[in-house]
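Engineer: Just a sequence and a predicted model for now, questions to come.
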Amino acid sequence: MVDTVQSVTGPLLPEQLGVTLTHEHIFINMTRTTPQDGYLNVWAEAEAELGLFTAAGGSTLIEVTNGELSDYAAPVGWSQDPRDMQQNPRTGSRSVANVLATKAMAEATGVQVILGTGHYYDTYLDKRWFDRNATNTIADFLIADLLDEIPGTGVRAGVIGEVASDLSHITAVEERSFRAAARASRETGALVSTHAASFPTGLAQLEIMREEGVDPGRVVIGHADTVKSVDYSLELARRGAFVQFDCLMTCRIGGNLISHQIDRRLSYLRTLIEKGHQDRILLSQDVCQRSHTRALGGPGYTFLFEEFRALAANAGIDPEVLDSIHTANPRRAIFGQ
């Protein structure tokens, strides 16, 4: 258990979290794999989207842009020094500009933003950097981000994540990233939030965490809703991890609701609740591309509180259960309660 969690504007107590989205991005650069759409760096657009979030009753975002995704992930002109715009070449930490722009956005909008620290999946990783740094050294860099500062920013990370693998297996360099994350979590008590898209590799991620001595209750397995098997989600919950359905950006595209995407997630959600795992569920939209913004017809940061809430009620899911998922469950995950 931890008593407080660090946000970009200072420590938060459990009762201060309020309505929380547990896997989102504000400024991010995914152009290596999504060249036309995967770049959020426009201040006015982010400010408007976060304004909708607060208007819908939202309080807190866990912003899990990691070191690799922070490269030039800040508004144009934020810094005249290109070094500030780039991932830290020594520690692998987020870029200075990404952190300071996110802090400024939190101050401008009143949203409480908790930053993640960690590393993305194989395609994005600097293999030579990983070869030069021992796993314990990488863990020490993560620990410093959490306990000291993200270098050059005066801002501390609050969680570890998103730590990623992206294939049907975990590559060797990804495994080292996960082991470093686990060791940093064991040292600090920080929550670990993962990326495990399409394939049921969250089970392997969780096993690495267990081998390194991390309690499964300190681990959030991300993108579980992209794995088309509710049995996978049930097994993650049975093992004690938090099951995160966070790819709801696929449920609203170009202003249209995508029924088959929504219906499958509602079915999985209802099954987990009926099986007694409602305390292990987290929900988010994973806004990480411009097309995901509300202004361009995506879910934005509010879909869960609007269309999805109404559809969930029609599917027999108690609105009070959803309220608990948005408030009590993030507290359990972050603080170990």
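Structural biologist: It's in. Numbers count the residues shown, from 1 in each chain.
Engineer: contacts and neighbour counts: CA atoms only from here.
Structural biologist: Fine.
Engineer: pretty sure residue 20 is touching residue 54, no?
Structural biologist: No. Between residue 20 and residue 54 there is no contact under C-alpha atoms under 8 Å: 10.7 Å.
Engineer: Which of the two has more residues huddled nearby?
Structural biologist: Legend: neighbour count by other C-alpha atoms under 10 Å for residue 20 and residue 54, higher for residue 20 (24 against 17).
Engineer: is it true that residue 326 touches residue 21?
Structural biologist: Yes. Checked against C-alpha under 8 Å, the pair residue 326 and residue 21 is within contact range at 7.0 Å.
Engineer: which residues touch residue 281?
Structural biologist: Applying C-alpha atoms under 8 Å, 6 or more residues apart in numbering to residue 281 gives the contacts 242, 243, 244, 245, 325, 329.
Engineer: again, 7 Å this time
Structural biologist: Applying C-alpha atoms under 7 Å, 6 or more residues apart in numbering, one finds that residue 281 lies in contact with 242, 243, 244, 325, 329.
Engineer: want to compare, so here's the second one:
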Amino acid sequence: MQEKPFCFSIGHLLPYSMSDSNTTDITNPSTFILLGIPGLEMAHVWISIPFCIMYALAILGNFTILFIVKREPSLHGPMYYFLCMLAITDLVLCTSIMPKTLSIFWFSYREINFSACLTQMYFLHCFSVMESGIFVAMALDRYVAICDPLRHSTILTNPVVAKIGLAVMLRGGIFVLPYLLLARQWPYCSNKIIPHTHCEHMAVVKLACADTRLSNYYGLFVLFSVIGLDVFFITVSYTQILRAIFSLPTKDARLKTLGTCSSHLCAILAFYISALFSSLTYRFGHNVDQHFHVLIANVYLLVPPMLNPIIYGVRTKQIWDRLLQLFTHKGT
């Protein structure tokens, strides 16, 4: 008798799973089943409350940033254009997962179409790579503004900013495309349960009844070559920025210049720490509980989009002033 292929089994989690005797290859399953947060099903409604609040704050905050920058001609510059790109990326990131996640928590609607699952996976990882690229572009903007301020307006012109934005978008789309192509060609088992709130790449790959080392290796390649290089370039930029700041003659000048970078640094830390922790834990944290994996993955996609508008709104004086003027004007 021909040996049956190994299939990732989590049948003890939910009665959706099938017995091993019924395990067969399915090249293109019609649907997958998203469990939500395994082991915490009874608390889904309570967990949905902070998730919903964070999502609402992310939507409100990022749309506010876009509105203020569009409304104020004085904010039409490279730094704020990159900030708008970041806001759009954050909106897509959190919106790619939260409607489905909330439908699982509130209505127990766990099914997701195979094509919809792969589309969600593509948007999720594509815009994560794009967000990392935008942080590099923002670090470049701060480097030029502080280390070569007289040439800032001639180096980072509107066409250059547009080309940088296009390059960031194309890089994200091209590097993540193999995720989609590989996931589509794997044969899948009859067990179609994804122990997650959304179609994360590694969670989908684990359902394939095939040798998926190529997907695993490519995922690590993207993690270390794309994200790793981005962190390297940001580190180099800020090393030069800090050298320039500490060479300023007065303490007030140093603090004022450092203040223009603090919001960017806070946003970078919020994104990269949660992203790297989530990705590495999923691949190497075999002793970590499944529900912790899923919670961290959701925090990574919700907290930075929620925090970025708050960080930039509070720490960036021009945006904070325009926001206060907007509410003051409406109140009079």
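Structural biologist: Looks like it arrived, so ask away. What you see is a predicted model, and the numbers here were worked out from it, not measured in a lab.
Engineer: what's the TM-score for these two chains?
Structural biologist: Here the superposed chains carry a TM-score of 0.27, computed using TM-score structural alignment, normalised by the length of the second structure; 147 aligned residues with a C-alpha RMSD of 6.5 Å.
Engineer: ok, back up a step: tell me which of the contacts of residue 281 of the first structure fall in helices.
Structural biologist: Within the contacts of residue 281 of the first structure, residues falling in helices by DSSP state H are 325, 329.
Engineer: Turn the contacts of residue 281 of the first structure into a markdown table, columns for neighbour count and distance to residue 106 of the first structure.
Structural biologist: Converted to a markdown table, the contacts of residue 281 of the first structure look like this (neighbours: other C-alpha atoms under 10 Å; distance: C-alpha to C-alpha, whole Å):
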| residue | neighbour count | distance to residue 106 of the first structure |
| --- | --- | --- |
| 242 | 29 | 26 |
| 243 | 29 | 27 |
| 244 | 24 | 24 |
| 325 | 22 | 23 |
| 329 | 24 | 22 |
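Engineer: JSON lines please, covering the contacts of residue 281 of the first structure and showing distance to residue 103 of the first structure.
Structural biologist: Shown next, in JSON lines, are the contacts of residue 281 of the first structure (distance: C-alpha to C-alpha, whole Å):
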{"residue": "242", "distance to residue 103 of the first structure": "27"}
{"residue": "243", "distance to residue 103 of the first structure": "28"}
{"residue": "244", "distance to residue 103 of the first structure": "25"}
{"residue": "325", "distance to residue 103 of the first structure": "26"}
{"residue": "329", "distance to residue 103 of the first structure": "25"}
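Engineer: Looking at the contacts of residue 281 of the first structure, spot the one nearest residue 137 of the first structure.
Structural biologist: residue 242 (27.5 Å; C-alpha to C-alpha).
Engineer: my read: the closest one touches residue 219, true?
Structural biologist: Yes. Assessed by C-alpha atoms under 7 Å, residue 242 of the first structure is found in contact with residue 219 at 6.2 Å.
Engineer: Compare residue 326 and residue 21 of the first structure and say which one has the larger neighbour count.
Structural biologist: Using other C-alpha under 10 Å as the criterion, residue 326 of the first structure and residue 21 rank with residue 21 on top: 27 against 24.
Engineer: who's in contact with that one?
Structural biologist: Per C-alpha under 7 Å, 6+ apart, neighbours of residue 21 of the first structure: 60, 61, 62, 283, 284, 326.
Engineer: Report whether it is found in a strand, as I expect.
Structural biologist: Yes. Counting by DSSP: H, G, I helix; E, B strand; the rest coil, residue 21 of the first structure falls inside a strand.
Engineer: How much space separates residue 162 of the first structure from residue 221 of the first structure?
Structural biologist: Residue 162 of the first structure is 10 Å from residue 221 of the first structure, where distance means C-alpha to C-alpha, to the nearest Å.
Engineer: Find residues that contact each of those two.
Structural biologist: In contact with both residue 162 of the first structure and residue 221: 193, 194, 195, using C-alpha under 7 Å, 6+ apart.
Engineer: For the second one, grab the count of nearby residues.
Structural biologist: Think residue 194 of the first structure. Around residue 194 of the first structure there are 28 other residues, counting by other C-alpha under 10 Å.
Engineer: got it, and residue 230 of the first structure?
Structural biologist: With other C-alpha under 10 Å as criterion, residue 230 of the first structure counts 17.
Engineer: Was I right to think it contacts residue 268?
Structural biologist: Yes. Assessed by C-alpha under 7 Å, residue 230 of the first structure is found in contact with residue 268 at 5.6 Å.
Engineer: mind listing what's buried in stretch 166-175 of the second structure?
Structural biologist: Neighbour counts over stretch 166-175 of the second structure (16 or more other C-alpha atoms under 10 Å) mark 168, 169, 171, 172, 173, 175 as buried.
Engineer: Does the fourth one touch residue 131 like I think?
Structural biologist: No. Here residue 172 of the second structure lies out of contact with residue 131, judged by C-alpha under 7 Å, at a distance of 8.7 Å.
Engineer: Strands of the first structure, start to end?
Structural biologist: Taking DSSP state E, the strands of the first structure run over residues 5-7, 10-12, 20-24, 28-29, 39-40, 60-63, 112-117, 159-165, 192-196, 219-221, 242-245, 252-253, 256-257, 281-283.
Engineer: Packing partners of the second one?
Structural biologist: The criterion is 3 or more C-alpha pairs under 7 Å, 6 or more residues apart in numbering; DSSP states H and E, and the helices and strands that strand 10-12 of the first structure contacts are strand 5-7.
Engineer: Please identify which helix or strand holds residue 33 of the second structure.
Structural biologist: Assigned by DSSP states H and E, residue 33 of the second structure falls within strand 31-34.
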